[in-house]
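Asker: got a predicted model here, sequence first, then my questions.
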Amino acid sequence: MIWRLRVQRLPNLNSRGPVRQRPANPPSIGESQPCNIAGLARYGLHTYNRRRKASNSPAMDPNEGTQAPDGPDVKKMNDVRDVCPSSSHLPPSAPTPDPQPAFRSALAPSSDVWLSPTSLRQPPSSFRHLSRSTHTRRMGYLCREPHVASTIDKLITSRHTMAMTVIRLRRLAKLGSSTRSPKPEGESSADAETSNSATSEGKAPKAPANPTPSSTPKPAASNPFSQLGVKSESGASSPAASNITESNKRFASDRATAPAPAKKANVEESLDDFSDRTLSHIFRITVDPERVVDTHGHKLTFLPEASQELQENGSPLKLTTSILDSALLEAVTAIPADKPLLGYLLPSFKRITRTNIVKETAEKREALEEAKRLCVSNALFALTIPDLFGRSRPESLVTYLLKGHEQDDGVCLDFLREAVKRFPEDEQFPAAFATAMHTLSIKLSALSMEDDYKPYISALMSYTKFPPLLSALAQHPNFMTAQKLGSHVEKETILGPFFRISPLQPEVTMTYFPNPRGLDRTRAAPSQDALRAILRVHQDELFTIANAFIRADTDTRSRVLDWFASAINGNHKRRALQVDPKEVSSDGFMMNLTVVLDRFCSPFMDTTFSKVDRIEVEYFRRSPRVDIKEETKLNADQSASDAFYATQSQGNSNFISEVFFLTLAAHHYGSEATNSKLKGLERDIKWYEKHLAAMEAERIKVQNQPQQLAMFELTLKRHTTVLEKAIAMKFAIEGIFLDEKMQELSLRFMRYVAVWLLRLASQSSYTPDKDLQLPLPAQAPEAFACLPEYALQDVVDNFKFVYRYLPQIMPSAVGSEMIALCIAFLRSSEYIKNPYLKSSLVTLLFSGTWPFMHFKKGVLGDQLYGSKFANDNLLHALMKFYIEAESTGVNTQFYDKFNIRYEIFQVIKCVWGNDIYKQQLTRESKVNRQFFVQFVNLLLNDATYVLDEALTKFPKIHTLQQELEFGNTLSTQDREKKQEELSTLESQAGSYMQLANETLAMMKLFTSALTSAFTMPEIVQRLASMLNYNLETLAGPKMGQLKVNNPTKYHFQPRVLLSDFIDIYLNLGSSQAFIDAVASDGRSYKPEVFDKASYILSKRSMKEAGELEQLDTLKAKFLESKQIADQAELDLGDIPAEFEDPIMGDLMKDPVILPSKHIVDRGTIVQHLLSDPKDPFTRQPMTVDDAIPHTELKEKIQKWREEKIAAAKARAAGGDAMDTTEG
C-alpha cells in the first residue's frame, strides 16, 4: 500500500536502462516514479556502514538508526530495491547498479512522490526525535553526498519537520495496512515477498476490446481527473488522458482497426481480468491508455503514473489490487481542489456494495473487500488528513449525510459500518463524524417543520445503527452546553434542534390553520388530524434516536440522561407567571421531550404495577439529575426540605428511577406548562376579539382623514395578525393534546405516579387490587412531605384533562387508584399544604362524574357508586373538605370555597342514589355530631349568602334593563357605563344563582334522608330563619322586584325555587322542634306568606294535591306554635338580667361558662364557634369543649320558668272562673 506526501521528486533508479527524462511538456500529474523515502534512508545507511566498516567504525542499524554490531554484508540488490520499489523485479543475482550517478542526476522539480508504508511502518527511531537540521546533518553524513543531503533536506522541509512526517506515516501505515492482500493469479511466493507492488507472472493478459474510431483517445485539454466522481452518460466517448505519448496514440489507432478476438465460451474469468474489469467500473479509472469506457459504457480516466509503473515492471496493463492503492491515490490526489474528494469516493463505495459477488471465488471477493477497504481509508483520510491529498482543509460529510442512502453520493449504512470498524485505529475518525453531525444540528436549528427537515432526521437516524457513532456524539463538546437556560439547550446542543422541530413552531401553525378567525372546531379538525399524524412520525424517530443513545453504552446513556436533565432544569421558568421566550425552550421542544420520556417509561408500566417498587424514594438524596431545590414541597418548608436532603443516601439510582423522575419533571415543565399556555391563549383571544371590535367601532371617526385612516388600518392589521397567530397556536396545541395515543401513554405513567405516591404516603405495598387503609398515618413520612408539589399536581391535571376532553380513552381498569388518591388526601388533607392542590382533588372527582356518551355518571361515577372503598370513605372526605374550604388561608378563599362546594355537591348528587351514602350521613350525625353540625351550619351559611346575593341583584338588573331600554336621553358615556354595570351584575347573579340552586338541592337531599340531624338544637333555629327569610322574598310583597328579562339566562326559575323551599319545609315538618323554630322566628315568619306560596304552587300546578294538603296541615301547626310561643312570652314577662343571653338577648336554656368567664347559652356559642372558633369576648381561640356547663344557673332558670308559667296558668284559671260567675 502506497501513500503520498508533497515532497521533492527523486528520480527513479532503474537498473534496466538509463534514467528516463521528463517530457518537454509534463502533464499536470507528472511522470515521476515511485520512490521509497525510508528505503532511501536505509540505502544511505548501508553505504555509510560499508564505509565505516572499512575504517572499523561501528555500523548503524538501518531499522533503528542507532549504533549496532557489524552485520552481514548488505551490498546486495536490496540496496536498490529499498530505494526504488520499481526495481524490485530484478532477480536477486543481478548486479547492483551504482546509485550515486542517479543521485547526482538532475532532480525534478517539486511534485508528488510515492511512499510505501510497508517500509515506513518502523522508521528509524532517531528520526522520531531529531530536529530538521539534525536530520539533514545525519543523512548528509551518512550518505557522504552533499547533494543527497540537500535532497533529503528538501524532503523534510516540504511541509512539516521530519519528526512529524514520520509520526504521521507510522499512523497512516497502521490505519492503511490490510491483514491480507489478494495475490494476482500466477504470482509466486518468492515474487510476493520481494515486491511491494506485486505483479502478475502468470497468464498473458487478454487484449482489451478494440475501441471504435470515434472513441480513439485524444489528448485532454484539461486535467483528466476533473471529471472523476461525475456520472457519465451511458455509452458516451471520453478523451484519453493528456499524457499519452504519440506512440501510444498510434498503437491505439492500430488496435482500433483490428477485429476483436473471439470470446472463448465457458472460460472462467481470471482474477486479474475480473479485478481489472470490476475495479475499473467501480472507480472509473484505467491503467490501459486504450480503454475509454468500461463494460457498462461509463467513461474511464486514464492513470499515467500507475500505467507507467506497470509498463516498467513488465506487468500487464490491468488494474488489480496490487496497484489499486497507488492508482486510487493518484486519482484522488489529482482531483481539482474545488471538487470534493467524497463526491468521487462515496459513489465508488456504492458501486462496490452493488457488485454482485455471490457466485465469485473467495479471491475475487477478497479483491472487492480490498477495494472497499482502500476506498473507505481514503475517505477517512480525506476527513482527517487533507494534506495527504494536497489540500488545506478536511472534507465535510454534511452534504453527503443530507443525501438519501440510495443516492450515489449519499452516505449509506454500509459506508458507516466500514468506517466505524476503523474508529479504534484513530480517535480523529469518530471526531470527524461527530463534527459533521454537529454542523447538521446547527443548520437544522434554523429550520422548522415547514422546511425540508427530514434529511437531517434521516442522517441522525443512520447514526443510531452504530453505537460507536453515538458514543462519539455524546463525547462531543456541544452535546451539552455550559449555559443553563432552556433556550440554549434547544438551539446549541446537538440533539436540541432535532427535538425543536414541531408543528407548534409559530410559522408552522399558520400553515396548518390559514385564516384561523374563520375556523371553528369542526373545520379545524382535519388540519389537526394531519398535524398529529406528522408529529407522531417525528416523535417516533426522536424516540428511536434517544433509545439508541440509551442502549449504546453506559457512558453514552449517562450523557444522554444528563442532556435530558439539563433541558428540564433549564426550563423552570416555564411555570412562571410571566415567561420570557428568550430564556426558555419552546413548547414544541418540551412536548417532544415529554413524549419521548413517556415512551422510555412504557416498558416498566405494566398493568399489575409489578415494578413500582423499583422506583426509589431515595433518588433525590443521591445527587439527582433533576433539580428540585427551589420547588415548593408537598408539606415542608424550604429549611425542612434542605435539612432532609442534606443527608445523602448511599448507592446509585437505577435506570427506572432516573427515567421516572425525569419524566415526572418533564410533564411539569413540558406538557402541563403548555396546557397552562393554552388557557392563557383562550383569555388573550377573548381580549383581542373584544379589543378589535372596539377598534372597528372607532373607524367612523377617522374615515374622512386619510392619514389617520392609514395609521388606523396599519394598527388594526397588526392587532389582527397577533390575534390570528394566537388562534392558530390554540388550534395547534389543542390538536396535539387531543392525540389519543399520546394521552394514553401519559395516562399510564400518571397511574404509576399515583400508585407510587399512595405507597409512599401509606407506608404500604398498595396496588389497585389491594385495600388502602384510611385515614393515613397521623404524621406524613418525611420523604413524602419533601417531594415537590408537582409530583401530585401533574397527576391531577393530567387526569382532569383526560376526563374532560378524552374520556373515551379511559379503560375500565383505570380509575380505582385515582379514586383512592383523591379520597385519601381529602380525608387526610394535612398531608398536603397547598389548598389549591387539595381543591384540585375535588375537581378531579367532579370531572370524572360528567356524563359522557353512554356513561351517564361519567368515567368515575359508577366506581364511586359501587366501590366499597368509596362507599366507606367518600362522603366523610367530601364533608371534611367542605368544612376546610371555609378557611384556606389565601386571599381568595371566600370566593374559592363556593367553587369547591359546588363541585362537592355534584359528586354527592352523582352517588346519592346508593342508600349506603344515606346511611353514612346518618352515621356521621350520630358518631361525629360536632363534625356534622359544623358541616350543616356552613351549608346554611352558604345558602343564606348566595341566595341573598343572587336575589338582591335582580331588582338592580331590572332597573338597569328598564333604563337602557327606554332611556333615549342617555348620553353615550352614560349608556356605556350602565351597560358595563349591567354586565357585571348579570355575571354575578348567574354565578350566585347557580350555586344557590345546587345548595338548595343538596339541602333537599339531606333533609329528605335525615330529618333528625337537621333539627338538632344547634341547627334548627338557623335553618328555620333562613327558610323563612327566603320564602318571604319569593312569595312576599317584594316578589315583583325579582322580575327580569330572560331569567333563565341567570339560572333563575322563581317558581322552581319556591317549590324547592316548600319541599324542605315538608321534609322537616314532622319535627316539633322545627315547627317551633319556624313559628318563633319573629322577623320573617308570616302566615300570609305561606298562603301566597300555596296559591302560586297550586295555580302553576307545581305540587300534587297530596303535597298541598301536607302544606296546609303544616301551616296550621306553625300558626298554633306561634300562638303558644306568644302566650309563653307574655307569661314570662321581663327576663332577669342574669338569665338573659348577653349576645342574643333571649332566655338561656343551657348556660355555659366561657374561658373569658362570660356566661352565654350553649346554642349561641355553638353557632358562633361554627363560623368563628374564638371566644366572642376576648377573641382567643376556643372550642365547644372549652365551654363549662353552669349547672346551678341552669337549675335557677328552669325553676324561675316553671314558677312564671304556673303563675300565668293560675291567673288564667282564676280569670275564667270570675268571668263565669259574673256571667
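Answerer: Okay, I see it.

Asker: going forward, measure contacts and count neighbours with C-alpha atoms only.
Answerer: OK.

Asker: sec struct for Ser392, please.
Answerer: Of the three states, Ser392 takes coil according to DSSP: H, G, I helix; E, B strand; the rest coil.

Asker: also the one 3 residues further on?
Answerer: Using three-state DSSP as the criterion, the local structure at Glu395 reads coil.

Asker: tell me how many other residues crowd it.
Answerer: Other residues lying near Glu395 total 20 when counted by other C-alpha atoms under 10 Å.

Asker: list the contacts of it.
Answerer: Taking C-alpha atoms under 8 Å, 6 or more residues apart in numbering, we find Glu395 in contact with 340-342, 382-384, 386.

Asker: got another one to weigh against that:
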Amino acid sequence: MEVLSQLGRGENPLQDLAPCAACNQTTPDNLDSPGVSSSSPAPLSPLLSPVATLPHHPMSVVPLSSDSQQDIHTRSLMYLMDCYARVAMEERNHPKRSSIPPLSDVLAEIRAQCVQYASLSLQGVLIDEELPRTSPLLGPVLNQSLPRGFLPELVARTHANHELFNKVFSPVLQGLFLTMQTSSIVGNGHRQPIQALSDLVEIRCGPSGNVRPICRLLTHQSNFLPDVVTQAVGRELAKTSFLGPFLSVSVFAEDEAKVADKFFSGNPVADKSLNQTLQQELENTRILLHKVFHDILVCNSAREATLSYLAALLRNNEKRAQIQVDERSLAGDGFMLNVLSIMQFLAVKVKLDKVDVFYPFHPSSLVDIKNDTRLKFTSQEAAAWLDDLNRSLIHKWKEPKFPTHCWFLTLHCHHLALLPACHKYQRRLRALRDLQKLVDEMQATEAQWKEMHFAARNKELLKQWKQQIKKLNRSKACADTGLLNEALLRRSLQFYTSVAEFLLGLLVQLPPGVTPPSLPLPSDAPAIFSALPEWYVEDIAEFLLFVLQFTPGVVADCTEDSLITWLLVVVCSPQCIKNPYMVAKIIEVLFVINPGIQSRTEQLHARVMAHPISEMHLPSCLMKFYTG
C-alpha cells in the first residue's frame, strides 16, 4: 500500500532497483495467454518487473494521454501485476514449500490482495486523480501481457457487484471497440482486438463455471444495439453497434480501399497468389468471431439480446435483396458475409427435427416474410390460412427454441448476404466486359477518327475507360478473394442442402432423410409449403448456378443425394409452385450440370441421371413442362 501511495503522489520508489536474475526469466507461464514468446527482446519497464519485460506488439490502440495521471494509474496497475506475477515465480522456484501451509496461504492471500487493489485502482479509488479516458487494463489485455490467472481472478472477485464490475470492465470493452474501429486487415491490426475480446468472453466463473460475466456486461453496453438516428440504418448499425467493427473485417474494395491498393496490382497472375493467404486470414478471423458469438450465446443472460441484435442486422439490411438499392445506406458485403459465416458455423449442428416448421409465421418470429411472394398462395390466401391457424383449437404455437431461431436467421442471412454479393459480382463482370468492348471498338476504328476534330475527345474517353477497367479489375480481385472462397461456398452448399431437405419434407409430408417420395405428387401442395416465401426455392437455384459457373468443383464434390432429390422433385411437380419461371430455373441447374456445359460435373451428372426419379419421371415431366 505504501508503494501505491508513493505512486499516487507521482513518485516511483522502484526506479533505482536493479532487476534480479529471476525477474528477467520471463516464461509463458506468467501470462494469461500463451501467445507471447519469452524469447523476444523487450525493454525493461520502470518497474523492472517480469510482466513488463514481455515483448510488445505494436498496436493501433486509441491514443493514450501522456499526462502524469495516465502514468500514475498505469504504474499502479503494472506494480500490482508485477506482484501477482512474482507469486507464480515463487511457486516455480520453490514448488514443494509453496504448496503447503503456511506459505501456500500467504501466496494465495497475496494474489487476492493484488487483485483487490487492482480493482480499486481501476475504479480510481486508490489515487485522487481522475481516471484516464482509456482503461490502464486495455494495453495489457491487447498485448496479452497479463500474468496468468490475473484476469480470471479479477473477473471472479468483481462480477457479483454489477456496478463495480461495470466500472472495471466497461472501459476495457469500449477501448476494444474504439481500437477495432481504426483497425484493418491491412497490417493485421484486426487480430489483437478480436483475440482480446475472445479471451474476455471466454472467462467463466461461479460454482459450476457456467457464469460468463463479460458476456452479460457486453450485451448491456449502451452501444450493443443502439437506436438508429439516420436513414442509412444498415450502414449505421455496422458502424455504431459494439460488435459492428469486429464484424467489418473485409477484403472487398468497397469496404476497405486499402486492400486493393496494398495487395492487388491489377495483374491477374500476381494477384491470384495472394488470394489463398487473404482467404485463410479471413477464415481464421471468422472462426474467432464465431467463437465470440458462441460464447455470448451460451450465456443465458446474453442470448436473447444477441439474437435480437442479429435479427436487427438482417431487418435493417433487408433492402440488400432488392434489384435497385442504395448501397451507401446498407452494410457492405464483407460485413454481411462475416455475419453469414458466423451463422453458418452456429447452424451446422442444428438438426432439422429440432426446427419448428411454423416459425416463419410465429408471432414471436425474428424473421419477417409478410411482404414476400409465396410459393403457391397469394398474399390474401396466406393471410386467410394464417388466420385459420390462429383460430384453430388444434394448432398451438410452440415457444421458439434456439435451434429454430438460429436456423431461420441463417436462411434469411443467406438471402441478404450471399445472394446480393453474387449478383453484384456478376454485374461487375458485365460492366468489365462492356467497358472492354467499348475500348476494343474504339481502338479498332482509330484509323478512321484519329484525324477528325473529335479525336481528342475519343482519346480522353479511351483513357477514362482504361482507368475504369483497371479499377474494376482490382475490385474484382478483391471480390474473388472475399466471395469465391471455397470454404464459404462449401458451408453455403451444406446449409442449402438442409434447406432442400426441409422444403422436401414439407412438400411430401415426410421427415427428412427417408427414401425418395413416390411421384406424381397431389395437385394441391400442403398449405404450409404453399405459404412459404418464393425465394426459399429460388435462392437454392441461383446459388447453384453461380457456383457452377465460377467454382464448379464445390458443387461437383460436395452435392448430396438429398439436394439432387429436391431438384428432381421440383422439376417433376411444377403444379406445386405457381411461378413457372421458378421451375425453369431449377431445370437450368440440371442443364448446366451436363458435362457438355460444365466438364467438371461429369460424375455429378451421372448421379443425377441414375436417380430413380430421373429414370422414371424426368423425361415425361420435361416434355409436359415445355409443351404445356
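Answerer: On my side now, so go ahead. Given the structure is predicted, the values throughout are model-derived calculations rather than measurements.

Asker: follow-up on the earlier one: any chance of a markdown table for the contacts of Glu395 of the first structure, columns secondary structure and distance to Val579 of the first structure?
Answerer: Below are the contacts of Glu395 of the first structure laid out as a markdown table (DSSP: H, G, I helix; E, B strand; the rest coil; distance: C-alpha to C-alpha, whole Å):
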| residue | secondary structure | distance to Val579 of the first structure |
| --- | --- | --- |
| Pro340 | coil | 47 |
| Leu341 | coil | 49 |
| Leu342 | helix | 47 |
| Ala382 | helix | 47 |
| Leu383 | helix | 44 |
| Thr384 | helix | 45 |
| Pro386 | helix | 48 |
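
Asker: check the secondary structure at the residue in the second structure sticking out farthest from the centre for me.
Answerer: The outermost residue of the second structure relative to its centre, with distances by C-alpha atoms, centre = their mean, is Glu451 at 56.6 Å. For Glu451 of the second structure, the assignment made with three-state DSSP gives coil.

Asker: thinking again about what came up before, quick check, nearest of the contacts of Glu395 of the first structure to Ala1077 of the first structure?
Answerer: Nearest to Ala1077 of the first structure out of the contacts of Glu395 of the first structure is Leu383 (C-alpha to C-alpha; 97.4 Å).

Asker: the closest one -> the second structure?
Answerer: Mapped onto the second structure by TM-score structural alignment, Leu383 of the first structure lines up with Leu122.

Asker: how many neighbours does its match have?
Answerer: If you count neighbours by other C-alpha under 10 Å, Leu122 of the second structure ends up with 25.

Asker: now Gly8 of the second structure
Answerer: Burial of Gly8 of the second structure is recorded as 21 neighbouring residues (other C-alpha under 10 Å).

Asker: and the closest residue to it other than its chain neighbours, what does it touch?
Answerer: Leaving aside its sequence neighbours, Gly8 of the second structure sits nearest to Ile127 (C-alpha to C-alpha, 6 or more residues apart in numbering; 5.3 Å). Residues counted as contacts of Ile127 of the second structure (C-alpha under 8 Å, 6+ apart) are 5, 8, 73, 121.

Asker: and Ile127 of the second structure, helix, strand or coil?
Answerer: Going by three-state DSSP: Ile127 of the second structure is coil.

Asker: state the pair within the contacts of Glu395 of the first structure that is farthest apart.
Answerer: The distance between the two most remote of the contacts of Glu395 of the first structure (C-alpha to C-alpha) is 13.7 Å, for Pro340 and Thr384.

Asker: between these two, which one's more packed in?
Answerer: Just comparing Pro340 of the first structure and Thr384: by other C-alpha under 10 Å the higher neighbour count belongs to Thr384, 21 against 16.

Asker: isn't that one right up against Phe429?
Answerer: Yes. Taking contacts as C-alpha atoms under 8 Å, Thr384 of the first structure lies within contact range of Phe429: 6.8 Å.

Asker: in space, what's closest to the match of Leu383 of the first structure - neighbours in sequence excluded?
Answerer: Excluding the flanking residues, the one nearest Leu122 of the second structure by C-alpha to C-alpha, 6+ apart is Val168, at 5.7 Å.

Asker: the one you found and Gln123 of the second structure: what is the separation?
Answerer: 6 Å (C-alpha to C-alpha, to the nearest Å).

Asker: can you pull the contacts of the residue nearest to Leu122 of the second structure?
Answerer: Each residue near Val168 of the second structure by C-alpha under 8 Å, 6+ apart is listed here: 119, 122-123.

Asker: likewise Asn547 of the first structure?
Answerer: Phe600.

Asker: and what of the one 5 residues further on?
Answerer: Residues near Ala552 of the first structure by C-alpha under 8 Å, 6+ apart: 467-468, 470-471.

Asker: dump these into TSV; add neighbour count, distance to Ile1188 of the first structure and secondary structure as well.
Answerer: Below are the contacts of Ala552 of the first structure laid out as TSV (neighbours: other C-alpha atoms under 10 Å; distance: C-alpha to C-alpha, whole Å; DSSP: H, G, I helix; E, B strand; the rest coil):
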residue	neighbour count	distance to Ile1188 of the first structure	secondary structure
Pro467	18	80	helix
Pro468	20	82	helix
Leu470	27	78	helix
Ser471	20	78	helix
